[in-house]
Structure formats: structure tokens, C-alpha cells
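A.B. asks: I need the structure of the sequence given here:
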Amino acid sequence: MNALEVTRLETRKTMVELIGLGKTFHNKQNQVKALEDINLSIYEGEIFGIIGLSGAGKSTLVRCINLLEMPSAGSVIFDGTDIVTLKQKELLKVRQSMGMIFQQFNLLMQRTALQNICFPLEIAGISKKEAKQRALELLDIVGLSEKANAYPAQLSGGQKQRIAIARALATNPKVLLCDEATSALDPTTTRSILSLLKEINQRTNITVIVITHEMSVIEEICNRVAIIDQSRIAEVGEVEEVFAKPKSKIARQLVFSGAGHIESFTGRHKLRIIFDGRTSFEPVIANMVLECKAPVNILFADTKDIDGKAFGQMIIQLPDDEVSRKKIYAYLQTNKIKNEEVESHVE
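C.D. replies: Here you go, the predicted model:
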């Protein structure tokens, strides 16, 4: 996000503002501070991420935004109104402007997809005819028009979450709260759900607040991110800035988690990759590693870019695992990338 985009963002209307927010849970033995002095401004139309490790307080935070949990201290300003001060009847009306989706979907198992989407509209007093029309529109938006009469047990995880998203959008909310909405889904389905959320945000300008423990989700969809650590906000900023220059210890831990890092690489087999005019913009090695799901170690590289074409050579060390090596050989052959084995003493 460049400086102009940041300026435009900051001149937008503030949709959610948390001021000195705190939440303490009490029991007979002791008290636990789940949130302490949380201060955040979330703008209209942005996709804002809140990330932290397990137990950091992020799920409590999202439940305080719509007052499913009543804060022990501070204010929750929603669309200009401190909703902490509202009476129950007024609060129920405000909650119609806040949709929420959950990790486990929370669909009503005895209702069809269409009936699940109609449910919040029924509570809001909308006529059955209008509710059905709105539900059918939303089924089309989430790409499941053909599943109108299917029950949750007949749907995949991704389809259930799409129905849950449609249900959350039924009352035309101003804010969509997503509490670990993709944690129960596989990576491919996760990407499709995140793409859908981004599309809905762009189409309707709805403010989306994403609660997650996965940096990949933040990177994929969010404009800005707040990192919560031990009940407090450790860092807030544009996603690109936080990823490039994390300031807090917890941000560095989340960004550079070490997951999948290889401390040392051993392999007796070496391969020379020959570049003889392929486009310089093709990430040959990166694509090979991603496709084959096998790491390699670059021992030597001497390549040049000439008019957008790559020339030269690279020597890589292959893993000892035979299956992984065969995948790499097959990938290179299929993509017509010139290569040759080299003796183990060559580096």
C-alpha cells in the first residue's frame, strides 16, 4: 500500500473504534485479564486482520466488538455510536448491522441452505416472500444456487462456509466479523473462501474484520493488521509494512515462524540446470519446488539477463529421497528445462 492509498484510507469514515477496551473474567479463585487497553480504528470498506497466538485474546476481542461479550472497560464505537451504552432492544437492532461467521459454520442442521439464510431475516421481522428472494440472491452471490434445498449434512466444508457467509450477509450488515472462518478448511477451499470474501468486500464495500492465527490468511486478504499479544495490541500497520519490517517481538515470531525451515541439507545428487533463452520472468526453481513439494539447495549460479531472456547455469543439490528426485526429474523433462547430472565433487 503506497502513501496515497494510506492517506485515502485514513480519510475514510471510521466504522469500528475501540477505546481503552478491556475484558476481565472472574471466577471464585481468581480473575483473568483477557483484554487490556485495546485501542483500534477500523475504517469503512477495509479488510482488517487481527492475529495472535492461541490464548492471546483475539476471539474475545471479536466477541466484544458485537457485545456477545460485554467489555469490563472502555468503549466500542460502531458507526458513530458507543454501543456499550445501549439498552438491550437497541443493541439487538445494531447487531443486525454486524454479520458473523464462525470456524464451525454454526448452521441449523434441520434447515435447508435456503432456510438457514432466511433465519436472521425471520428474526428481523422480514416477510417470508422477501426473505426467500433475498436468500436466493445471496445463494447466487456465493455460487450455490443449486444447493438451495440441500441440508448442511449434504454439503462440503467449503459449501457450508459459503452458506454461513450468505446467512451473515442476509440483513445487509455494515460489518462482517470472521472468527477463524477458514481454520477448519483445507488450503484450496480456504483460498476460495478468502477470494469470495474479497469479492464481496469489493462489490458491497462492507467492512470485513478477520480474526485468525494464520499469517497466510492476513497476507492473502487484509489491507491492515493488528497483532495481539498477551491481551494487548503489540503492533498495528499495513500488511506489507508489518511483513517487511515487523517491529514487535510477537510480530517477528509470527512472520518468521520458522515453520518448514531446514536447518541443514544433505544430498549426494547434484544437477546442472541450463538456461539457454527462457524468459527471465519465469521463476523456474521456485515453480519446481512448489510443484514437486521437494526442497533443493542452490550450490552455484551464473546467469545473465539478455533482453528479457535468461542465459547461464545453476547447480542444485537434490534431496536424498528418491521419490522427490524422480518428481524433480519428471518436472524438468515435462517443462523442457535442460539439465544434466554432475559429479558429486563439482560445486
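
A.B. asks: hey, let's count contacts and neighbours off CA atoms from now on
C.D. replies: OK.

A.B. asks: doesn't Ala166 make contact with Leu176?
C.D. replies: No. Taking contacts as CA atoms under 8 Å, Leu176 lies outside contact range of Ala166: 10.9 Å.

A.B. asks: So which residues of the protein form helices?
C.D. replies: In the chain, the helices defined using DSSP state H lie at 3-10, 58-65, 88-95, 113-123, 128-141, 157-169, 187-204, 215-221, 239-244, 249-255, 284-292, 322-334.

A.B. asks: The ones you listed: which one's closest to Lys33?
C.D. replies: Lys33 lies closest to helix 58-65 among the helices of the chain, at 10.7 Å (CA to CA).

A.B. asks: Arg167 contacts Pro120, correct?
C.D. replies: Yes. Using CA under 8 Å, Arg167 is in contact with Pro120, at 7.2 Å.

A.B. asks: More neighbours: these two, which one.
C.D. replies: Arg167 (27 against 19; other CA atoms under 10 Å).

A.B. asks: State the distance from the more buried one to Arg63.
C.D. replies: According to CA to CA, to the nearest Å, Arg167 and Arg63 sit 18 Å apart.

A.B. asks: Next: Val284.
C.D. replies: According to CA to CA, Val284 and Arg63 sit 45 Å apart.

A.B. asks: Ok, Thr334 next?
C.D. replies: According to CA to CA, Thr334 and Arg63 sit 51 Å apart.

A.B. asks: another one to check against the first:
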Amino acid sequence: MTDVMSDVMSDVLIVGSGPTGLTLACDLARRGVPVRVLDQRPGPHRESRGKSLNRDGLDAMADLGVLGRIAEVGRELVLRKYFDGAQVEDTRLTDVLFMGQWQIEEVLREHLASFGVRVEHGARVTGIEQDREGVTARLADGGSIRAGYLAGCDGGRSTTRGLLGIAFEGTTEETGTMVLGDVTAPDLSRDVWHQWFTSDGGAMMLCPIPGTAVFQLQASPETDADGNPVPPTLEGFQRLFDRHARMEGIRLAGAAWLSTWRVNVRMAARMREGRVFLAGDAAHVHSVAGGLGMNTGIQDAMALGRTLGAALTGEAGARVLDGYEAERLPAAARVLADASERHRRVLAAVREPGRGTEAGMG
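C.D. replies: Next comes the predicted model:
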């Protein structure tokens, strides 16, 4: 059963309630633009996923008026680096706050609710039709929603992009290069982001999610006899931890959000189709190095909020709409190139004792 509200015309319909969609919704709502937010999930998740806000992301949170709440939740971290089991270096990161993606979304949902808007969960869009007056989104339950504009903020596997037939150009590696999950490690210090690297090129990282008992785990995958990556499991995580960390007595537990990450560098051929726009991972995906993904999506959302706000509430009218793609498509291309270069730097750096993921920062 969904919690989709009755069919009432809104100026903007947002598909997807991750950080990009929620940022856009908050920005439009504060401008007085009627907005609705749909998400196909049955409810909010509690997965760590993207886990940091850089200066650009923090500036956006300040602009929206939620930086105080974000600062209460997030924290700066020290990267503690180990090599072949030995602790070799600590590096403090500044101008970056770490927290789980679900915690950022929670702050933004609360802020959005202060404008009388709530996310409508269990709503899956199956069709998009548009005309000179607006956009109609067809839903899986047989209903429909009419809006002036639609924003697809629905991730790398974007239904919106697929329904529009917009090409997602680029490359994806066939095999997974990293396994991820949320785990607990009761006897491990939560004061630092632990990063273990080995001389054979392997890696295991455990980043504490503030205010919880959870660490986000990232590691080189196990492989089978044929050299193929093995799907992530708690038992596999423990074997990887024992191999790389070499810390007796630490037992991982409570594994959730088990995932495999592949190097995926793609960009939408365009970010606008008439009255429909793409933002965030729906428009571009790239390496995780430097933590640029969520922050770039938030920047997309702020730019789209300014554009739609100007078109709907200002004197500029619809002629400003082309400005969004003109600004953000080149920005996405730069981020893809930048993230790929950061990824190369990190891969080289972690083979040297005392260096870690900070090689991809800055």
C-alpha cells in the first residue's frame, strides 16, 4: 500500500528522495514553489552509502538553512593508515564532515516537512508524457500525477532517464572492484577511519558512522579459484578483515547493505528533455574517489532549484530553462574526468606505506 497523496497539480514533481531529490525539494519549497516528491521504496533506508559532505556540499546545506543540524550529526575524521598490519600514519581531514547518507536524508526530510511537504513512498513511475502545458507521470498502481515540470533524481539506474530514452554514455567494468557493507565491530576504536593496505595491493577500510555502532566497510573483493570476485557476505568480510587488518579478537557482525562497486564512468547525453530534467546520479556516475558523487548531485539540485524557481516565480519565464543544462552538463564532464584522475592517484598512493584515500581529496 502506498502513501501517495491525492492527485493535485504541483509546479514540480521530483522522482527520487535521495540527497539530490531532497535538496531540490527543500530549495523549491523555500521559494514557495508547490512540489511533490515520489520514491519507489516503501520507506526511508538506513544505509551508509555516500558518507561525506565536502565544502561544496556543506555550503549548500548552509544555503538551505540546515548546516547546524548537519554539524550536530556529522564529524571530522582522522584517517588511520596501516600497511601490512602495522599502524604507520594518521591524517586529519578538514572541510569534510562524515555521516551516513541516510542521516543526511533524515535532516533534509525533516526540513522539507517544515514546509508541509513529505515524501510519498511506494510510488513507482512507469510512464512519462508531456505536452505544452505540463508533464503527466503514470504510476505502477494505475494512478497518475500532473505537474508543470518533472525532475528525475532517481539514481544511476534512473527510470526517468530510461523512459525518456536518453543515452547513458561511458564505460563500466565487468567485474566488481570493491565490496561494501555496513557492519559492527564492537572492540574496534570508533575515533578514526581505519584504512589497512597490504603490499600485494589489497585493502580493507572501516569508517565509523557517527551516532551509531556501524562502520561502513570497503574492501578489495575475495576471488574464487578462477579469479572471479566473490559476492559479499559477513563471513567473507571477516576473512578479508583477518587478512588485511591482522587484529586478533575483532569480530565483525550485523552485516547489512551488502553491495559490490564497479568502476562506472557514464554521463547522460543531455540533462533536459522538454519539461523533464535529470540531476545527480541519474545524469552522471563516476569513481568514488574524493567523495564527489553525492556532493555533485547536491550542486545539480541547487542549480536546478535556481533555474526552476526563476522560471516559475520570477520575471524570466521559461527562457531560463536552457541555463541548467548549459551549466551542469559541462560541470558533470569535468567531475567525471576529475574523479577518474583521483581514482588513479589513490590506487597508486595506497601501495606506499602511510598513504591512503586522502590522495583523492582536495
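
A.B. asks: Quick TM-score on the pair, please.
C.D. replies: The TM-score (TM-score structural alignment, normalised by the length of the first structure) is 0.25; 151 aligned residues with a CA RMSD of 7.1 Å.

A.B. asks: closest to Ile228 of the first structure out of the helices of the first structure?
C.D. replies: Among the helices of the first structure, the nearest to Ile228 of the first structure by CA to CA is helix 58-65 (6.8 Å).

A.B. asks: Against which helices or strands is the helix or strand that contains Leu217 of the second structure packed?
C.D. replies: Counting by DSSP states H and E, the element that carries Leu217 of the second structure is strand 214-219. Using 3 or more CA pairs under 8 Å, 6 or more residues apart in numbering; DSSP states H and E as the contact definition, the elements that strand 214-219 of the second structure packs against are strand 178-184, strand 203-208.

A.B. asks: just the angle between the helix or strand following the first one and strand 203-208, please?
C.D. replies: Read it as strand 178-184 of the second structure. Counting by DSSP H and E, the element after strand 178-184 of the second structure in chain order, helix or strand, is strand 192-197. Here strand 192-197 of the second structure runs at an angle of 170 degrees relative to strand 203-208 (axes from the mean of the first three to the mean of the last three CA atoms, to 10 degrees).

A.B. asks: Against which helices or strands is strand 192-197 of the second structure packed?
C.D. replies: Contact partners of strand 192-197 of the second structure among helices and strands, from 3+ CA pairs under 8 Å, 6+ apart: strand 78-83, strand 203-208.

A.B. asks: Show me what counts as buried in the last one.
C.D. replies: Of the residues in strand 203-208 of the second structure, those buried under the neighbour-count criterion (16 or more other CA atoms under 10 Å) are 203-208.

A.B. asks: From the contact counts, what lies against that strand?
C.D. replies: Strand 203-208 of the second structure packs on strand 192-197, strand 214-219, helix 234-244, going by 3+ CA pairs under 8 Å, 6+ apart.

A.B. asks: what do you get for the first one?
C.D. replies: With contacts defined as 3+ CA pairs under 8 Å, 6+ apart, the packing partners of strand 78-83 of the second structure are strand 86-92, strand 192-197.

A.B. asks: just to revisit the earlier point, more neighbours: Leu176 and Ala166 of the first structure, which one.
C.D. replies: Neighbour comparison, Leu176 of the first structure and Ala166: the larger count goes to Ala166, with 29 against 23 (by other CA under 10 Å).

A.B. asks: So the closest residue to the more buried one other than its chain neighbours versus Gly312 of the first structure, what's the distance?
C.D. replies: Distances taken as CA to CA, 6 or more residues apart in numbering place Leu138 nearest to Ala166 of the first structure, at 5.4 Å, with adjacent residues excluded. Relative to Gly312 of the first structure, Leu138 of the first structure is positioned 54 Å away (CA to CA).

A.B. asks: Out of the two, name the residue with the larger neighbour count.
C.D. replies: The neighbour count for Leu138 of the first structure versus Gly312, taken as other CA under 10 Å, is higher for Leu138 (23 against 14).

A.B. asks: From Glu137 of the first structure, how far out is Lys128 of the first structure?
C.D. replies: In terms of CA to CA, Lys128 of the first structure sits 14 Å off from Glu137 of the first structure.

A.B. asks: One more: Ser59 of the first structure?
C.D. replies: For Ser59 of the first structure, the distance to Glu137 of the first structure - CA to CA - is 30 Å.

A.B. asks: Also Tyr43 of the first structure?
C.D. replies: The value you get for Tyr43 of the first structure to Glu137 of the first structure, if CA to CA is used, is 27 Å.
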